[in-house]
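Student: how does the following fold in three dimensions:
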Amino acid sequence: MTVHATPGRHLLADFRGVAADLLTDVQALEEQMTAAARAAGARVLSAHFHRFGEGAGVTGVIMLSESHISIHSWPEHRFAALDIFMCGAAQPELALDFLQSALAPESVHVTTVARG
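Tutor: As a prediction, the model looks like this:
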């Protein structure tokens, strides 16, 4: 078990240069984010996703025992904002790596905040 000095780590990630079709597929995003949570060692409680219309962006959240993962996408800008907050033994960096592989952004900017 990994022990951290703070109760949780909150990763805020900006993915730029993502293929627009990847940012509109609500079912694929939910599956990828659920798999990312599991890859990080988190327990999924529920998920809620919404697509804003044909060709439009998606907003979604995976609720975890350890906190949450959320995404907001703007396919017209090839941009996604991700929020990955996990506490305990879960490793949010593994979720980020999983999603980076799945969405293949051209660039990534991550801010990490120690919570608690």
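
Student: hey, let's count contacts and neighbours off CA atoms from now on
Tutor: Will do.

Student: quick one: end-to-end distance for stretch 57-73.
Tutor: The first residue of stretch 57-73 is 5 Å away from its last residue (Cα to Cα, to the nearest Å).

Student: ok, now stretch 54-61?
Tutor: Counting by Cα to Cα, you get 20 Å between the two ends of stretch 54-61.

Student: and what of stretch 8-27?
Tutor: Between the opening and closing residues of stretch 8-27 lies a distance of 28 Å (Cα to Cα).

Student: repeat that for stretch 99-113.
Tutor: Chord length of stretch 99-113, first to last residue, is 19 Å (Cα to Cα).

Student: please generate a structure for the following sequence too, so the two can be compared:
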Amino acid sequence: MANSLGRHVLAEIYGCSFDILNDREKVEALMVNAALEAGAEVREVVFHKFSPQGVSGVVVISESHLAIHTWPEIGYAAVDVFTCGDSVNPWDACNYLTDHFEAGHMTATEMKRGIVEDPKEAVNI
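Tutor: So this is what the prediction gives:
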């Protein structure tokens, strides 16, 4: 039976609030809170506000990362949440963001990362 080192959720979040997606401080706070909501341990945070609009950022967690780029003008956020180990659920972070971005809907895909055939080869994180 194959095991994976991590789970990577790629989320497409639509119908979001312009005012939230265009505010670096709000997006940063919501991304950090999404990581905490999922049970992650936050290590580093870097966010940038673009002109005339948009925010990009990364929350580095002990278990990997959360990343985002926003297009406020169309109410869209591209989010990826990569978690290693079993203690953090990336879907919790995605659902938190969807709710707090006041989104209309989210579509998402999960990939298993670092597939290993022998569980003894997997690094316990």
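
Student: so what does L11 of the first structure match up with in the second structure?
Tutor: L11 of the first structure maps onto V9 in the second structure, with residues paired by TM-score structural alignment.

Student: its match: what's it in contact with?
Tutor: Taking Cα atoms under 8 Å, 6 or more residues apart in numbering as the criterion, V9 of the second structure is in contact with 80-82, 90-91, 108-111.

Student: try 10 Å
Tutor: With contacts defined as Cα atoms under 10 Å, 6 or more residues apart in numbering, the neighbours of V9 of the second structure are 66, 79-83, 89-91, 93-94, 108-112.

Student: how about F52 of the first structure, what's its partner in the second structure?
Tutor: Counting by TM-score structural alignment, F52 of the first structure lines up with F50 in the second structure.

Student: how about the strands in the second structure?
Tutor: 3-14, 42-49, 55-61, 64-71, 76-84, 105-116 (DSSP state E).

Student: please identify which of these is closest to L36 of the second structure.
Tutor: Closest approach to L36 of the second structure among those (Cα to Cα): strand 42-49, 7.3 Å.

Student: in the first structure, which helix is the longest?
Tutor: Longest among the helix segments of the first structure by residue count, using DSSP state H, is helix 26-39.
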